[in-house]
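Asks: Could you look at this predicted model? Sequence included:
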Amino acid sequence: MGGRCTKLTHGQRVRSLYNQGQDSLKSRNVSEALNHYELALEQIQSSSRITPEFNKLQYNIYLDICYIYINNGDFSKANDCCQAAEKLADKPSKLSEITCCLEMISQRKIAHNDWNGALNDYQKLLEIKLNSLKCNDEDVASLYDNIGKIYCVLRKFDESLTMYDKLQKIYSVRSADENFDVARALLCQNIGIVYYHQVKYEKSLSMHKESLQIYLRRHDENDLKVATFYNNIGAVYCSKGKYNDSLSAYGKSLEIYLKVKGDNNLHVAKLYNNMGFVYYYQGKYVDSHSMYEKSLNIFKARVGLNHLYVATLHNDFGALYYDQGKYIKSYNMYDKALKSLMKLHGDHELDIAVSYQGLASVSSDLGKWNESFSMCEKSLNIYLEKLSDKHPNLAKVYIILGNIYHDHGNYLQALNMYQKSLQIYRLVYDYDHPNIATVYKKIATIYYQQEKYDNAFFELTAALKIYQQMLDKDHPLIADLHNEIGRIYAKQGKFDDAISVCRKSLQIILNQMGKKHKYAAKTFEYLAIAYYTTSQYDKALPKYEKAVSILFDLFGENHPEISRLYKDIANCYEQLHQNDNATVWRNKSDLIRSQTQSDNIVDECLSHSAPSHENVMSDQNYKDNLPKVEYTEEEKKYIEKLNENCYFVIASSIGKEWQRLAKELGLPDDEIKSLQQQGRNKGGYSTLAVDMLKYWQKRNLASNDLTMLIAGLDHLGQNSLIDSLKKILIQNQSHQFLSKYIKTILQSKRLKI
């Protein structure tokens, strides 16, 4: 007679499935373990009565499944299991197990750059510990720290500081406890990092110095954390423009890492990169290149070519080559960085924006303004999304945009961009930061084009004072600044001073940058201007030709700057009465200009395009409806001065559009061409525009010429310029001899008042 088969109860089947799941998990058969656990859960949930024992089993199964999903990287399912277990937890001890599970999920999410997911989990953890487990502040200190770090990564800096403030209050209670020194030092470091991202450099530096001071109370100088603190201090000094202090701090950090980790370490590579960046700002390009090469070699050996470190280093090489005048190399490096960054996973948009910004700079210098403008837009969009609108990275893009406007003769827009940049720099930097000096120099170039030479000289001397305080005397930026001062001297009739300054500048540039650099070309050009201004055309010619030769090698034969210099050479030949030579050079200039105009459509991006219409002077109905007003001789005198002021504002802004405005005002093509030829030797577009407006005023002989001029600007879509004129008129409308005239203009529909 055989033995009887024993039938398992429902509870025994569930327990058996759970045990089989655990055995499979121990033998690392994860899929089999999941299968047993899921069957066990089905059995429990199909039961007519779920006992406390079943709840305990469910709780344990959900936690086991949670760990499986964590290890598989399936954080969504892990979270679901964790939440299911939380509902079943009936004791604080079980909630503690859940918090451990949540902590593991959070850490794994951070490893996968899921910062928002990790933040949600840590906030959930904090809620459980404070509300359900009734933990004290010290027990949740690490959570405040982790949440603060994640907020910093997500660029939510105020929220980050709020968490760190809670942590500071916890540590302040234990201020006498030396065991908390390390935690306090790391907290100061983290706060310093937040302030750095907020561009609050003084506060950041103070916190990093405090972190170092606290840590050294109980640790040796050769501790790796000490090296980290020195590195942080070096970064802040670099951003403040204190380059020697920065190198000193970086040097101390490097010394520690080399002693402890050796020379084939990623931290060593990063420090070489950082020091190369400082040398770059100091104009020590050979030293900078050497440091970048050392850094790149270590990165290649340790992480390979397809890594964020290598991509961002290519951006740094791009900036270095740009300043050295190696434009093709620079462009290729930025392009290489951009392509690498696009392939990498994670949020690298700010590094991508740096690549766009670099490509914009190079494209602008190569005369590819349409491409430059496009790259500026891409860079600016990222910065505005990711950074504060007062971040210095935005200021750098505004400078590039200003350069584009400047090159197109739109000086009012260029000045606006430079001033936006200066406003940001003044908010975040000390008064003596080199970046502020750079903007002063840019603004000076606008004043030069507007023939405000005293204003330009004032800006240049302010810039020079900063550069001389912060940079070595042979820095290329100082040499280039002397170039600009020399050009002013030439226009002010100080010939000897102009020649002396430019020659000193040239010597520095040749020593530091070599013969084939744009600064050298600029110096030769400015020497030529000095000779030309004093009618020494035979001496000006070879200087112009040297400038052309350098730019030819740098940019190729069809660059707009070369076209402009060809025209200057033609002017020299005309003054020497060698008209055949003048014609040859002028034709070469016109040929380049026609080619570059067909290759670039940036003017459409920078200004409003006018619809097809007859010009305002041909609109007889409009002219007939203009008010007829008589003015006294005294009123006419003040009206003429006001008109001249408005002409200057228009001329400074209209740039190369002056010819279109001339057509709007009814000037025939032959008269426009004659004005252009007469103004060749006088200066830039603003001078031509002023001469055209004065000529038109005499030709028009009407008392309502400013009203008609505004109508012409309206036809061209120059709304911002009309707004500028409106401000001038409103400021002067209460004047005794101008009120009647201004009232007539302000009643015009064109001003939309």
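Replies: Happy to help now that I have it. Numbering: from 1, shown residues only.

Asks: C-alpha from now on. contacts and neighbour counts both.
Replies: Fine.

Asks: residue ranges for the helices of the stretch 501-650 of the chain, please.
Replies: Residue ranges of the helices in the stretch 501-650 of the chain, as given by DSSP state H, counting those that start in this stretch, are 518-533, 537-555, 560-575, 579-599, 602-606, 620-624, 633-654.

Asks: meant to ask about the stretch 251-400 of the chain, not that
Replies: Using DSSP H, counting those that start in this stretch, the helices of the stretch 251-400 of the chain run over 266-281, 285-303, 308-323, 327-343, 349-365, 369-386, 392-407.

Asks: one more structure, for comparison:
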Amino acid sequence: MYFAGQRLGCGVYFPRVVVTSHLPPRQKSMESGTANLLNMLQARVRKLCEEGNWNEAMHSATAGVDKARAALGSDLESREALAISLEVQADFLRQYGKLEESRQAYLEALELLGETDGDHTEQKARISASVAVVYDSDGNEEEAIRFYERGVDLFERMTPPALLDVADLCNNLAYIYKTRGDFDEAESLYLKALQICHEHLGPNDEETAAICNNVGALYLAAGYYEQAREMQMMALEARRVTFGEDHVETAQSHANLALSLCETDELEEAKEHFVTALSIYEKQLSEAPMDYATVSSNYAEFLRANDDEKGAANIEKRAGKKLKKVS
């Protein structure tokens, strides 16, 4: 059976807090021209990444770090400047798929900030969250958990707390605990994330819906079928409002609700939601072919379990033809 949980930011995590993109106006050991150049390089890297010009972005990110290293002294400002440049470089390297190099740059930035007297809670929180995502992407769950938890703690200590970032990280932590079979810890983290999103974004926001979906997937895996049904219903209602009736996110919720309805013996309703999900996926097939294949397989399995071998074979045949066209 398929039940889709989602990390909200795994792979590329960009916290919601405002990223400081400027250096202090007065530099004790760095000329103002150097500070301005660093600012321009950082802006250039972001622009090049948005344009998909990865080679030039690599050159700019490296130049920014090299320039900051050359100006590094014992003063606070030059350390902050290097930490900022390293974070910009690490963000780029992570997007480019160079996980080990990005991890090293992030950790060096954290080390530099740890040696300063300034209050860098926001930047430390942001970098810790990014390190967690790198470890998560690389399958190192222990280190991912450690840095996710550190990020949560730091975001909560900000004034005011960056609660939406806390929600994102709690969601990702919960995903790890769910895969480990620690459903109690996963539930606690998911519900914390859900409460924050519900209060600050509203019941129909796409992230609120995504977490409802994840809680439903957790309850389905844990065998709490009535609770799974209710959470998937909430996710579906929110996605209908946010995305409309013909969006792949809405299709996912129809499919996941169908699985929950199977377990609560609401078989006719389950069939209706399977059919609706497949109809949506077929309209948007190029966007989510693997999800379409999985839901088709689940529906065929459902039909066979209810003695409809012919219907199951027709679904599999139809899916095969459609997927062949987009392969």
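Replies: Nice, thanks for sending it over. A quick note: this is a predicted structure, and the numbers were derived from the prediction, not measured.

Asks: Now the helices of the stretch 501-650 of the first structure in TSV, please, with extra columns for distance to residue 34 of the first structure and mean neighbour count.
Replies: Below are the helices of the stretch 501-650 of the first structure laid out as TSV (distance: least, Cα to Cα, whole Å; neighbours: other Cα atoms under 10 Å):
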stretch	distance to residue 34 of the first structure	mean neighbour count
helix 518-533	68	25
helix 537-555	66	20
helix 560-575	70	22
helix 579-599	64	16
helix 602-606	60	15
helix 620-624	85	11
helix 633-654	73	18
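
Asks: Figure out which of those helices is closest to residue 223 of the first structure.
Replies: When the helices of the stretch 501-650 of the first structure are compared by Cα to Cα, helix 518-533 sits nearest residue 223 of the first structure, at 45.4 Å.

Asks: among the helices of the stretch 251-400 of the first structure, which is nearest residue 258 of the first structure?
Replies: helix 266-281 (7.1 Å).

Asks: all helices in the second structure, in order from the N-terminus.
Replies: Taking DSSP state H as the test, the helices found in the second structure are 32-51, 54-70, 76-95, 99-114, 121-137, 141-157, 163-179, 183-200, 206-222, 225-243, 248-263, 267-283, 289-305, 309-326.

Asks: and the ones you listed as JSON lines, adding mean neighbour count?
Replies: Converted to JSON lines, the helices of the second structure look like this (neighbours: other Cα atoms under 10 Å):
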{"stretch": "helix 32-51", "mean neighbour count": "17"}
{"stretch": "helix 54-70", "mean neighbour count": "19"}
{"stretch": "helix 76-95", "mean neighbour count": "24"}
{"stretch": "helix 99-114", "mean neighbour count": "19"}
{"stretch": "helix 121-137", "mean neighbour count": "25"}
{"stretch": "helix 141-157", "mean neighbour count": "21"}
{"stretch": "helix 163-179", "mean neighbour count": "24"}
{"stretch": "helix 183-200", "mean neighbour count": "19"}
{"stretch": "helix 206-222", "mean neighbour count": "26"}
{"stretch": "helix 225-243", "mean neighbour count": "22"}
{"stretch": "helix 248-263", "mean neighbour count": "27"}
{"stretch": "helix 267-283", "mean neighbour count": "20"}
{"stretch": "helix 289-305", "mean neighbour count": "20"}
{"stretch": "helix 309-326", "mean neighbour count": "14"}
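
Asks: okay, the helices of the stretch 251-400 of the first structure in CSV with distance to residue 551 of the first structure next?
Replies: Shown next, in CSV, are those (distance: least, Cα to Cα, whole Å):
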stretch, distance to residue 551 of the first structure
helix 266-281, 23
helix 285-303, 21
helix 308-323, 14
helix 327-343, 11
helix 349-365, 11
helix 369-386, 17
helix 392-407, 16
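
Asks: Out of those helices, flag the one nearest residue 506 of the first structure.
Replies: helix 308-323 (16.3 Å).
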